[in-house]
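Enquirer: Just the structure for this:
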Amino acid sequence: MNQLIIRVATVQDVAELQRIGRQTFAETFAASNSEQNMQNYLTEGFALDKLMVELQNPDSAFYFAELAGTVVGYLKVNTGPAQTEAQAAPALEIERIYVLRANQGQQVGQALYEQALTLAAQARAEYVWLGVWEENPRAIRFYQKNGFVEFGQHVFTVGDDAQTDILMKRPVPGARP
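Expert: Prediction:
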């Protein structure tokens, strides 16, 4: 099997980020959302100008997972004011871990998650947190397996559909509470 490479995504990768972002989001959620809501989200959420702003934010970072030179998944993390919810302690948010359907079950998501833990330790975060759609049991199980516990909820909007995300967190190994 080809070796998985995790690398930083830069502004030069914006078109590839748009492609992988749209494809993985559609593969994951299209069956559970209306076509119009999906199209609106894919157009607005992955607009090139929006992605450029996100890529240039010093409190956010994107990483690609590559197999044989092909991007098969990606990670987005946020710290400080870039987090989608204010946190009481130093924390790192995993905003996105997405893997192409064809590459799920190949430890790509786990490798991206481990990259996030490394980044959290480097940032001296006390915990890692995320929001996961309440109707995505596969992702919920993945995070529970990795030590995450529920601590709240927030709304995530796809088109005009307000959906509930479960907020989950876990301590960063070696962090002081």
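Enquirer: contacts and neighbour counts: CA atoms only from here.
Expert: Fine.
Enquirer: Assign a three-state SS to the spatially most central residue of the chain, would you?
Expert: Centrality entry for the chain: nearest residue to the mean C-alpha point is Arg96, 0.8 Å, by CA atoms, centre = their mean. For Arg96, the assignment made with DSSP: H, G, I helix; E, B strand; the rest coil gives strand.
Enquirer: quick one: it from Ala65, how far?
Expert: From Arg96 over to Ala65 the distance is 13 Å, taken as CA to CA, to the nearest Å.
Enquirer: To compare against the first, here's the next sequence to fold:
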Amino acid sequence: MVRPAVTGDATSLAALSIEVWLNTYIRNGVNAFFADYALAQYTGAYFGEVLSNSAERILVSDNAQGIDGFVRVTTGAAAPAPGCSDVTIATLYVQPRHQGSGVGKRLLEAGLACCAATGRPDAWLTVNAENERAIRFYLNHGFQQVGDTHFHIGDQAYPNHVMRFVFGAS
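Expert: Below you'll find the predicted structure:
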């Protein structure tokens, strides 16, 4: 079931984010640099603030045991590539054990419906340039790569692709 997130989901969103982020980006052992980032970034308080911001919307996939994924849509976000609107799918995370089960597709569809409801002609997102599985997922669901940018942690920069979905395009 996909539903809007509520304030009581904040700590579950934080825990899921840490799990997905570390599983996706930390391949050769956890060091303090990345651990400090994940633990400082993904907190219940952080998600409480996001949920109280009218420019943000989080939809969660909720199974019998709890949240197994979420999509975060943000309006008013400056796109890092020309020609994109100000609505972005800021995050789409699915627990690793639920990837490939359709959860991501349902969340993406719900997130895109949320984006379309804003009246913008398109939505964009960024994806780590080394995350081939996610890149294929977005390409298979109608996104096109329209640029490149970097994700920054402190003074470190990591290449990301900017992907755009145009509403009404076939």
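Enquirer: Return every residue with contacts to both of Arg96 and Ala65 of structure 1.
Expert: Listed as contacting both Arg96 of structure 1 and Ala65 by CA atoms under 8 Å, 6 or more residues apart in numbering are Tyr74.
Enquirer: related to what we said a few turns ago, my read: the residue nearest to the centre of structure 1 touches Gly73, true?
Expert: No - at 10.0 Å, Arg96 of structure 1 does not count as touching Gly73 under the criterion of CA atoms under 8 Å.
Enquirer: hey, what's in contact with both of the two?
Expert: Joint contacts of Arg96 of structure 1 and Gly73 (CA under 8 Å, 6+ apart) do not exist.
Enquirer: Could you measure from the spatially closest residue to Ala91 of structure 1 that is not a sequence neighbour over to Phe151 of structure 1?
Expert: Using CA to CA, 6 or more residues apart in numbering and skipping the chain neighbours, the partner closest in space to Ala91 of structure 1 is Ala125 (4.5 Å). Taking CA to CA as the measure, Ala125 of structure 1 and Phe151 of structure 1 are separated by 17 Å.
Enquirer: Which one of those two is surrounded by more residues?
Expert: Each of Ala125 of structure 1 and Phe151 has its neighbours counted (other CA atoms under 10 Å); Ala125 has more, 23 against 11.
Enquirer: What is the aligned counterpart of that one in structure 2?
Expert: Applying TM-score structural alignment, one finds that Ala125 of structure 1 aligns to Arg120 in structure 2.
Enquirer: give me the element its match is part of.
Expert: Following DSSP states H and E, one finds Arg120 of structure 2 outside all helices and strands.
Enquirer: Looking at structure 2, name the residue matched to Val72 of structure 1.
Expert: So, by TM-score structural alignment, Val72 of structure 1 is matched to Asp68.
Enquirer: Quick check: its match touching Leu92?
Expert: No - here Asp68 of structure 2 does not reach Leu92: they are 11.2 Å apart, not a contact under CA under 8 Å.
Enquirer: what's near enough to touch the match of Ala125 of structure 1?
Expert: Going by CA under 8 Å, 6+ apart, Arg120 of structure 2 touches Ser85, Asp86, Val87.
Enquirer: What is the burial count for Leu67 of structure 1?
Expert: Neighbouring residues of Leu67 of structure 1 were enumerated by other CA under 10 Å; the total is 17.
Enquirer: where exactly do the helices run in structure 2?
Expert: Secondary structure of structure 2 (DSSP state H): helices at 10-25, 32-41, 44-52, 103-116, 132-140.
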